[in-house]
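Novice: Return a 3D structure for these sequence lines:
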Amino acid sequence: MSIPKVSVEQVKAARALLRWSQGDLANRSGVSLPTIKRLEAATGEIGGRVDTANSIRAALESAGVQFIEENGGGPGVRLRNRLDPSVN
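Specialist: Model (predicted):
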């Protein structure tokens, strides 16, 4: 099963919700800071290697971000309900 792709704009929005810098995302995802900067300088779907995009997405999701797919209103992000016991 493939993981739905996310956009650079969603990654930036997710970082803003978490109040993470690009360095924070690099540290938590295991992706180098220069790579994060290069990817975020683009627009559209995250480019580069699939493993890199998956690592970025996994880091943001483990911090509580939910990616919302295109559903007629446009893709987006939100934070999971902190009262949900499944949230770390």
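
Novice: Could you use CA atoms for every contact and neighbour count after this?
Specialist: Will do.

Novice: Now do the buried residues in the longest helix seen in the chain.
Specialist: Assignment by DSSP state H gives helix 50-62 as the longest helix of the chain. Judged by neighbour count (16 or more other CA atoms under 10 Å), helix 50-62 contains these buried residues: 52, 53, 54, 55, 56, 57, 59, 60, 61.

Novice: And this one, please, so the two structures can be compared:
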Amino acid sequence: MSITASQFRAARAMLDWSPEKLGEAAGVDPADLASFESGQSGSDHQLNDKLRTALEKAGISFIDNNQTSAAGGPGLRLLKSPGEFDTDQSETVQYKEHLAPDAPTGAGG
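Specialist: Got it, this is the predicted structure:
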């Protein structure tokens, strides 16, 4: 999947990262990053991979063109950290009648 310059700029904005911070995280010269984000450097796959890896480690998930809907274009999502999930099961209710299988194996659902 090829990431667009717009997606990289948006990912930096979601993380509130400066170009210098992303350059440091990816091991990339900020001048190369600026050229890449402006679309002047063409398609440098090695640079693209370094930036993508750094942003994904920081919690960004890139969405390919038309991946989630036919009307959608390329995008991204900021994933929640494990500490943000509600894992408190103290208010979870399990009814015995719903725990027993009620369909043949392989029926789905």
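
Novice: In CSV: the buried residues of helix 50-62 of the first structure, plus distance to residue 10 of the first structure.
Specialist: Putting the buried residues of helix 50-62 of the first structure into CSV (distance: CA to CA, whole Å) gives the following:
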residue, distance to residue 10 of the first structure
52, 15
53, 12
54, 14
55, 15
56, 11
57, 10
59, 13
60, 10
61, 12
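
Novice: Can you tell me the element residue 62 of the second structure falls in?
Specialist: Assigned by DSSP states H and E, residue 62 of the second structure falls within strand 60-63.

Novice: mind listing the strands for the first structure?
Specialist: Assigned by DSSP state E, the first structure shows strands spanning 65-68, 76-79.

Novice: so how much does the last one differ from the second structure once superposed?
Specialist: Which is strand 76-79 of the first structure. Strand 76-79 of the first structure differs from its equivalent in the second structure by a mean of 0.7 Å after superposition (mean CA distance after the TM-score superposition for the first structure).

Novice: Give me the residues contacting that strand.
Specialist: 10, 13, 14, 17, 64, 65, 66, 67, 68, 69, 70 (CA atoms under 8 Å, 6 or more residues apart in numbering).

Novice: Would you mind checking these for buried ones?
Specialist: Taking 16+ other CA under 10 Å as the criterion, what is buried in the contacts of strand 76-79 of the first structure is 10, 13, 14, 64, 65, 66, 67, 69.

Novice: contacting residues around the third one?
Specialist: Taking CA under 8 Å, 6+ apart as the contact definition, residue 14 of the first structure lies against 60, 65, 77, 78.
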